[in-house]
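>>> Show me how the following folds:
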Amino acid sequence: VEQLQAYGPDYAFIALHGRGGEDGAMQGLLETMGIPYSGSGVMASALAMDKYRCKLLWQSIGLPTPEFALVMGSDNLGHAESLLPAFVKPSMEGSSVGVARVDRREDLEAACERAGEHKGPVLVEAFIDGPEFTVGILNDQALPVIRIEAEGEFYDYEAKYLSDNTRYSIPCGLTSIKEQELQAVALTAFETLGCSGWGRVDFMQDQQGRFWLLEVNTIPGMTDHSLMPMAAADAGLSFDELVIEILKAADVR
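Here you go, the predicted structure:
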C-alpha cells in the first residue's frame, strides 16, 4: 500500500493470481485508492474465484457445467462419490492449484482433505472425457478458440507454467459453427458473472461433442506459455497491443 501511495500510478495492471490478487481484494484496495485497474471489478472477481457459486449461477440460466458437489469436512461425501471419476479441487483457488483426479472411492476422502488444506470448501466435479478448449475474452469480444492437449492427465499447474510438452492448437480443429457456438457460450458465462475487460473461459468437450463450462479466469496468465497472448496473436495483436487494449477498459471504469 505504501509503495502504491508513493508511486502514484495512473493505472494498475493486475497480474496477480489466486487469493489476494484475483479474488477482489486487490481490486477493492485500488478502488479505495482511486487507481484505475485492469480486469473485472470487486464483485465479479470475488464471484469468479468461487467455483461453486459460479456453477450454481450458470446452472440457474441453463448453461452446461459438469455435475458437482461441495464438500466441507466429511459432509456430502456420499454425493461426491456418485460423481466418480471426478476432479477434486479447492473451490476458491486459481492456476489449478490443489487439483487432483480421483477414480476410486477409497481415494476420495484423502483427496478432499488435501484440497481442503488450501482453506475453504472443496469442489468435486464430474470428469468429462474429451479435449479441453479455452476462449479468451477481450473488451466484449471472443478471441480465437484454443485446443489444449496436456501431456499428463489434465491441464494442471505444471502443464500451464512449466512444461514445454503441452500442445496448443490454433486453429482449434472445430468447425466454424462449433467455434462460434463456443465463443457465444463463453461470452454469456463471462458476462453473467459481471466480468469485464479481459479474461478466459475454460471448457471440456465430451465424446458426444457437447461443451461443458469449467471456470472463468479473470486474470489469465501473461507468460510465454500463456493462452491469452497466444489467442491475441492469432487475432493479429502483438503482446504490447494486447496490454494496451486491456488498459483501455481500465480507463472506462
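>>> going forward, measure contacts between C-alpha atoms and count neighbours the same way
OK.
>>> which residues in the stretch 101-250 of the chain form helices?
105-116, 157-161, 176-192, 227-234, 239-252 (DSSP state H, counting those that start in this stretch).
>>> any idea which of those helices is most buried?
helix 227-234 (a mean of 21; mean count of other C-alpha atoms under 10 Å).
>>> List of residues touching that one?
Here helix 227-234 makes contact (C-alpha atoms under 8 Å, 6 or more residues apart in numbering) with 136, 143-146, 170, 200, 220-222, 238-239, 242.
>>> this one next, for a side-by-side:
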Amino acid sequence: MHVAVLMGGWSAEREVSLTSGAGVADALERKGYRVTRIDMGRDVAARLAEAAPDVVFNALHGTPGEDGSVQGMMDLMGLKYTHSGMVTSVIAIDKVLTKQALVPYGIPMPGGLIVKSETLYQRDPLERPYVLKPVNEGSSVGVAIVTSEGNYGNPIGRDVNGPWQEFDELLAEPFIRGRELTVAVLDDRALGVTELQPKSGFYDYDAKYTDGLTTHICPAQIPEDISDAMMGYALKAHRVLGCKGASRSDFRWDDQKGVEGIFLLEINTQPGMTPLSLVPEQAKHAGISYDDLVDRIVREAL
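I've put the predicted structure just below:
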C-alpha cells in the first residue's frame, strides 16, 4: 500500500505540519506501508500525480491544506485522502460558519461579531475583557485577549503588535473565564477530555508547540457530568459537520457555572500529530498507540 504524506506548505503552521508529517510517515513505514513524503509547494498537483499513491495522508495545518482548497484539488484528481472532505473543511476552518452550523443543534458557542481592524483604534467592539481572533486560522494563530487593564492600550494602539496589523477583519468574542479543555474524536468515538494548563499567559501557539510551556492533564480532573457533556458536544460537532478521520474540539469551561459554563470554541479537522499533540495523547490513554492511530486514520480514508 502506497501512502503519500502531504506536509509543510506555506501557512503560519508550516513547521508544526512538517513535524506532524514526519511522525506520520515514520509510523506508516513501521506499519509496512510504502511512503512518499511531499512538502507541499505550488506544484503539489503534479507531484501527487507523479507519485500516484493509493491514499494521501493530509498532514497539512492551516490554509490551504485545511480549508477545503487541497481537498477540492484531490477530489478533482480522484485521490483518496485522510480526514475531512472539502465542504466540511470549508466550514470548520471558518469560525463564523462553524457557529452557524453548530449552534442550531444545541452546541453552545460564544457569541461574537466580525469587526474591521481599523475600528479597534477608535473603540472596543465589546466590553472588556474580550478575545480577538482571525476568522480562519488555527492553532491560536493571531489570538489576542484584550483586558480591562488595557494591555494593548485603551483603545488599542495603532502601533501595538497584534492581529489587527495582519488581518483586515477579526472575530470579537466575549472572554470566557475558567479552564481550557479539549476532546478528540476518532472513528465516531470521543476518546476523552484533556485539560491544558499553560504555565504563563494563555494557550497560544507557543504554549501549544513548545515543550514544557503547558501541562496536559489527561484525563482531566473534572466532574463526570462535565466530561460527559463535553464528549457529547464534541461527538455531535464531528457528526453535524461530517468530519472524518480524527477531529479535536476545543472548549472553555467556566467552572463556577457547571454544565452551563461549557462553550465550544472551535473544531479542528486536521489536528496535530506531533509529540506534543493532543489527539495522540488521548489515543494513547485509550489504549491506541501512535502507529495504530495513524494506521486507523489511513484505513478509514480507504
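>>> Work out the TM-score between the chains.
Once superposed, the chains reach a TM-score of 0.91 (TM-score structural alignment, normalised by the length of the first structure), with 251 aligned residues with a C-alpha RMSD of 2.3 Å.
>>> returning to that earlier point: mind putting the helices of the stretch 101-250 of the first structure into CSV with distance to residue 33 of the first structure?
Formatted as CSV, these follow (distance: least, C-alpha to C-alpha, whole Å):
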stretch, distance to residue 33 of the first structure
helix 105-116, 34
helix 157-161, 32
helix 176-192, 26
helix 227-234, 28
helix 239-252, 14
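>>> what about those helices, which gets the closest to residue 73 of the first structure?
With C-alpha to C-alpha as the criterion, residue 73 of the first structure lies closest to helix 105-116 of the helices of the stretch 101-250 of the first structure, at 7.5 Å.
>>> picking up where we left off before, just so I know, which of the helices of the stretch 101-250 of the first structure lies nearest residue 23 of the first structure?
Per C-alpha to C-alpha, nearest to residue 23 of the first structure of these: helix 176-192, 15.2 Å.
>>> In the second structure, which residues correspond to that closest one?
The alignment of helix 176-192 of the first structure onto the second structure (TM-score structural alignment) covers residues 224-240.
>>> what about the matching stretch, distance to the chain center?
Distance, stretch centre to chain centre, for stretch 224-240 of the second structure: 16 Å (C-alpha atoms, centre = their mean, to the nearest Å).
>>> next one: stretch 170-177 of the second structure
For stretch 170-177 of the second structure, the distance to the chain centre is 17 Å (C-alpha atoms, centre = their mean).
>>> which residue numbers in the first structure go with that stretch?
Going by TM-score structural alignment: stretch 170-177 of the second structure matches residues 122-129.
>>> Could I get the buried residue list for that stretch?
122-128 (16 or more other C-alpha atoms under 10 Å).
>>> ok, of those, which one's closest to residue 25 of the first structure?
When these are compared against residue 25 of the first structure (criterion: C-alpha to C-alpha), the nearest one is residue 122, at 21.0 Å.
>>> hang on, that closest one packs against residue 87?
No. In this structure residue 122 of the first structure lies outside contact range of residue 87 using C-alpha atoms under 8 Å: 10.3 Å.
>>> returning to that earlier point: quick one: closest of the helices of the stretch 101-250 of the first structure to residue 13 of the first structure.
That would be helix 239-252 among these, by C-alpha to C-alpha, at 7.2 Å.
>>> in the stretch 101-250 of the second structure, which spans are strands?
113-116, 130-133, 144-146, 169-174, 179-186, 189-198, 214-217, 246-253 (DSSP state E, counting those that start in this stretch).
>>> Between these, which one is closest to residue 88 of the second structure.
strand 246-253 (11.4 Å).
>>> quick one: contacts of that closest one?
For strand 246-253 of the second structure, using C-alpha under 8 Å, 6+ apart, the contacting residues are 83, 176-187, 230, 234, 238, 261-271, 279, 297.
>>> between the helices of the stretch 101-250 of the first structure, which one is nearest to residue 82 of the first structure?
Of those, the one closest to residue 82 of the first structure (C-alpha to C-alpha) turns out to be helix 105-116, at 9.0 Å.
>>> Give me the residues contacting that closest one.
Contacts for helix 105-116 of the first structure (C-alpha under 8 Å, 6+ apart): 71, 73-74, 77, 81, 84, 88-90, 98-100, 102, 122.
>>> Can you say which of the contacts of strand 246-253 of the second structure are buried?
For these, buried by 16+ other C-alpha under 10 Å: 83, 176, 180-186, 230, 234, 238, 261-271, 279, 297.
>>> List the buried residues for stretch 208-221 of the second structure?
Buried residues in stretch 208-221 of the second structure, counted by 16+ other C-alpha under 10 Å: 208-209, 213-214, 216, 218-220.
>>> quick one on the thing from earlier: residue 8 of the first structure: which of the helices of the stretch 101-250 of the first structure is closest?
Using C-alpha to C-alpha, the helices of the stretch 101-250 of the first structure put helix 239-252 closest to residue 8 of the first structure, at 15.7 Å.
>>> nearest to residue 43 of the first structure, of the helices of the stretch 101-250 of the first structure?
helix 176-192 (11.9 Å).
>>> Report the angle between the closest one and strand 198-205.
130 degrees (axes from the mean of the first three to the mean of the last three C-alpha atoms, to 10 degrees).
>>> Helix 176-192 of the first structure vs the second structure, average distance?
Following the fit onto the second structure, the mean deviation recorded for helix 176-192 of the first structure is 1.5 Å by mean C-alpha distance after the TM-score superposition for the first structure.
>>> Between strand 132-138 and that helix, find me the angle.
Using the same axes, to 10 degrees: helix 176-192 of the first structure against strand 132-138 is 60 degrees.
>>> In the second structure, which residue sits furthest out from the middle?
Most distant from the centre of the second structure: residue 122, at 31.7 Å, with distances by C-alpha atoms, centre = their mean.
>>> residue contacts, it?
Here residue 122 of the second structure is in contact with 155-156 (C-alpha under 8 Å, 6+ apart).
>>> any idea how far residue 112 of the second structure is from it?
19 Å (C-alpha to C-alpha, to the nearest Å).
>>> list the contacts for the residue most central in space within the first structure?
The first structure has residue 217 as the residue nearest its centroid, 3.0 Å off, counting by C-alpha atoms, centre = their mean. Applying C-alpha under 8 Å, 6+ apart, we find residue 217 of the first structure in contact with 48-49, 94, 199-201.
>>> still on that earlier bit, can I get the buried residues of stretch 122-129 of the first structure in JSON lines with distance to residue 19 of the first structure?
What follows is those, written out as JSON lines (distance: C-alpha to C-alpha, whole Å):
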{"residue": "122", "distance to residue 19 of the first structure": "15"}
{"residue": "123", "distance to residue 19 of the first structure": "17"}
{"residue": "124", "distance to residue 19 of the first structure": "20"}
{"residue": "125", "distance to residue 19 of the first structure": "21"}
{"residue": "126", "distance to residue 19 of the first structure": "25"}
{"residue": "127", "distance to residue 19 of the first structure": "25"}
{"residue": "128", "distance to residue 19 of the first structure": "27"}
